[in-house]
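**Student:** Mind looking at a prediction? Sequence and model below.
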Amino acid sequence: MKLPALPRWFGHRRDEALPDLGSAALRSDRFRQEREGDWRRLDAIVTRMERGGLRRIADDDLIALPALYRIAASSLAVARETSLDAATLAYLDALVQRAWFQVYGPRMGFVRWLRDFLLGGWSRAVRALWLDIGIALFVMVAGTIVGWLLAAQDEAWFYRLVPTGGGDSRTPGASRDQLLATLAAEDSTSGLSAFAAQLFGNNSAVCILAFALGFAFGIPSLLLLVHNMALLGALLWLFDGQRLVVELAAWLSVHGTTELFGILLAGAAGLHIGRSMAFPGDSAVLDAAAAAGRRSAVVMVGVVIMMIVAALLEAFPRQLVDDTAGRFVIGGTMLLVWLSYFFLYRVEPAPGRGDAA
């Protein structure tokens, strides 16, 4: 391939540029030959670690790993600065990324992470948000009271707060029998699996939205909690008109103790981020938000689990159990399980292992 001519102002004749290109190629080859042995050794060590973890690595290789990683990283920096050939640059870039993950990346597999998460990590993250949980709980109770009072003052507020379809009998003016019919159990389980999937999607969307809105200093998260709980307050007002509050509470408790707890934690997680941004203390705003985000993310992983449990409870036990006492037993048991796990079950991480959260 013919080399292009250099411009006149470059100061060299065309035939004088060729030795420079040859020298560059020679320097590139020499650079690679001097370091290729270390690169290949690092590549072999990383490959064995990717396939079998630390068990396949000799002690000498394990000790040499950090030094080999630094050599490869330094070589990559030199390669980028001196514009070495693209193949060498791509190889070093991939090798440094793989080695970084093995040197500095997480040492915990998914099974171990899940075990540590369930056996203490999740509950510790929830307890770290105790102030935000208290604020969110107060807002949810206040929202329920507001919904009740608004509907009691003007029935039009009921239709603004509660979405009603054309065939929904849960509306002002409904008879006791009509409202009782909405609380009755189903005769069969057909279609309940699809119903559970739909409920999981709806509940998770509310929780994720409450968490995601926390970046605006937590205010939208609190407003979302007020809106959702105002709907519950309006329903309680409606059923109280026919003296059916106990029956409605039993019907809701089957899944509600899990679902509302999950919504509470999601709102608290969003509020935690917003509060950390508004009051970062001695830390920078971004640093405080990042630390709060890591704690809140652990809580949100658990909230997804709670939403799955709530959807299954809402689709199956709530639709199949027709006894008020039985429904209260299921709901009360789930509430006791969550409270015990979050606030009574305290397992500290082993020294040197860190926290799964």
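**Tutor:** Cool, the structure landed.
**Student:** contacts and neighbour counts: CA atoms only from here.
**Tutor:** Will do.
**Student:** Now that Phe200 has come up, it's in contact with Ala311, right?
**Tutor:** Yes - Phe200 is within contact range of Ala311, at 5.1 Å (criterion: C-alpha atoms under 8 Å).
**Student:** gap between stretch 133-150 and the chain center?
**Tutor:** 25 Å (C-alpha atoms, centre = their mean, to the nearest Å).
**Student:** May I see the buried residues of it?
**Tutor:** 133, 136-137, 139-140, 142-150 (16 or more other C-alpha atoms under 10 Å).
**Student:** and which of those residues is nearest Arg115?
**Tutor:** The nearest member of the buried residues of stretch 133-150 to Arg115, counting by C-alpha to C-alpha, is Ile133 at 24.7 Å.
**Student:** where's the closest one, which helix or strand?
**Tutor:** With elements taken from DSSP states H and E, the one containing Ile133 is helix 130-153.
**Student:** Distance-wise, check the closest residue to Trp237 other than its chain neighbours relative to Leu238.
**Tutor:** Using C-alpha to C-alpha, 6 or more residues apart in numbering and skipping the chain neighbours, the partner closest in space to Trp237 is Trp148 (5.4 Å). Look at Trp148 and Leu238: by C-alpha to C-alpha, to the nearest Å, they are 9 Å apart.
**Student:** now do Ile145
**Tutor:** 13 Å.
**Student:** what residues are shared contacts of these two?
**Tutor:** Listed contacts common to Ile145 and Leu238 are nil; contacts here mean C-alpha atoms under 8 Å, 6 or more residues apart in numbering.
**Student:** Alongside the first one, take a look at this:
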Amino acid sequence: MSDSILKSSQFRKEREGSWKELQHLVEVIEKKGIKALSAEELTRLPNLYRFTLSSLSVARGVSLDRNLLEYLELLSTRAYFCIYGVHNTFGGTVFKFLLEELPAAVWDARWRVLLTTLIMLVGALIAYYLTIGNEEWYYTMVGDGMASGRTPASATEDLRKGLYDGGDIDAEDLNYFASGLFSHNSSVGMFSFALGFALGVPTFILIFYNGLILGSFVALYASRGLGVDIAAWLSIHGTTELFAIILCGAAGLGLAKGVISPGRKSRLSNLASEGKKAGRIVIGAVLMLLVAALLESFGREWITDITARFTIGGLMLVLWLGYFGYLGRKRCQRH
């Protein structure tokens, strides 16, 4: 028997008990998660890991047999990921994002959310009063694509009919409508966010322009005695959709903050930090836009009672405010 084999055999005999113990703990973590370990085992885990790394270093230094080296390398790698790797499952990651990271990010950006809301509201009020005074402003505020045939030239009865005659639309058409709305609204939100790095100016303009469209659209119906009707029609999805677009705008302003006010960090480093927070908000906003598209294409077209429409819209607004306000503040207070 060669000296290297004898060395390897003696080396393994003196240390194998600790390796096997570490291997057992690693296998438990891989199968059941780190929470399956007892307090004593959790205490032992890092010590056994360091001992195995030390054994691997010695084994390499004295050129022990290749099989032993491969065993120790693999065991050390597995143990590393068990100790330092991500332990959450996909479901756990999603759960953590929805119940912790997203509401905390929105609450942290609450003043930018408020500012974005005011920008949209100012645009809506300006467009509303301009259009009420002169319907020609409608053509300036609302493009042909957005108007979809609903213009000052439309008869009042046609405008009313469009608000209530959706119940006979089949599911396939509604699916297509929902897909189109989701794509359009997501694009608006993404532009509001992505252009934030340009000192926030394009974000201001996009949010303000969305307010102009909304205000002019409402004014057209209000001028025909359909103000309550259009408010209910918009309510069922608008409280979710507009909130999502506002969040995208707030996220864009977060990027602007990263460029304008870097503090002690470099602008690039601060932009990366703010971008990470803003990215969480945008992911949440996209999910909200998906909900809004479903509400618009299905709920709004099938539910034609004004009270029911206001009730659904109001409940959705309360839900979002409670979600971001209560959970967000609670998560921020923990940190």
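**Tutor:** Nice, I can see it. Every value quoted in this text rests on a predicted model; they were computed, and no experiment measured them.
**Student:** next structured bit after the helix holding Ile133 of structure 1?
**Tutor:** Next element after helix 130-153 of structure 1 (DSSP H and E): helix 156-161.
**Student:** Could you tell me which residues within that next one count as buried?
**Tutor:** Using 16+ other C-alpha under 10 Å as the test for burial, helix 156-161 of structure 1 gives Trp157, Phe158, Leu161.
**Student:** what residues does stretch 322-330 of structure 2 touch?
**Tutor:** For stretch 322-330 of structure 2, using C-alpha under 8 Å, 6+ apart, the contacting residues are Leu99, Glu100, Leu102, Pro103, Ala104, Ala105, Val106, Trp107, Asp108.
**Student:** same deal with stretch 136-143 of structure 1?
**Tutor:** By C-alpha under 8 Å, 6+ apart, stretch 136-143 of structure 1 touches Leu222, Leu225, Val226, His227, Asn228, Met229, Ala230, Gly233, Leu264, Gly267, Ala268, Leu271.
**Student:** and the last one, what helix or strand is that in?
**Tutor:** If I follow you right, that is Leu271 of structure 1. Going by DSSP H and E, Leu271 of structure 1 is in helix 245-278.
**Student:** So which bit of structure 2 is that helix matched to?
**Tutor:** Mapping helix 245-278 of structure 1 onto structure 2 (TM-score structural alignment) gives residues 227-260.
**Student:** Give me the neighbour count for Gly167 of structure 2.
**Tutor:** Close neighbours of Gly167 of structure 2, defined as other C-alpha atoms under 10 Å, add up to 13.
**Student:** Need the counterpart of it in structure 1.
**Tutor:** Residue pairing (TM-score structural alignment): Gly167 of structure 2 is matched to Asp187 of structure 1.
**Student:** Secondary structure class of its match, three-state.
**Tutor:** Using DSSP: H, G, I helix; E, B strand; the rest coil, the structure places Asp187 of structure 1 in coil.
**Student:** Now check Lys31 of structure 2 against structure 1: what is it aligned to?
**Tutor:** Under the alignment (TM-score structural alignment), Lys31 of structure 2 maps onto Arg51.
**Student:** elements contacting the host helix or strand of that match?
**Tutor:** In the assignment (DSSP H and E), Arg51 of structure 1 maps to helix 14-52. Other helices and strands packing on helix 14-52 of structure 1, by 3 or more C-alpha pairs under 8 Å, 6 or more residues apart in numbering; DSSP states H and E, are helix 59-82, helix 86-104.
**Student:** Including distance to Arg40 of structure 1 and mean neighbour count, could those helices go into JSON lines?
**Tutor:** Output for the helices and strands packed on helix 14-52 of structure 1, formatted as JSON lines (distance: least, C-alpha to C-alpha, whole Å; neighbours: other C-alpha atoms under 10 Å):
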{"stretch": "helix 59-82", "distance to Arg40 of structure 1": "10", "mean neighbour count": "16"}
{"stretch": "helix 86-104", "distance to Arg40 of structure 1": "10", "mean neighbour count": "16"}
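**Student:** could I get those helices as TSV with distance to Thr171 of structure 1?
**Tutor:** Shown next, in TSV, are the helices and strands packed on helix 14-52 of structure 1 (distance: least, C-alpha to C-alpha, whole Å):
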stretch	distance to Thr171 of structure 1
helix 59-82	68
helix 86-104	58
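**Student:** Tell me how far the counterpart of Trp107 of structure 2 in structure 1 lies from Val139 of structure 1.
**Tutor:** Alignment note: Trp107 of structure 2 maps to Arg127 in structure 1; criterion TM-score structural alignment. Counting by C-alpha to C-alpha, the gap from Arg127 of structure 1 to Val139 of structure 1 is 19 Å.
**Student:** And for Glu186 of structure 1?
**Tutor:** Counting by C-alpha to C-alpha - Glu186 of structure 1 and Val139 of structure 1 are separated by 34 Å.
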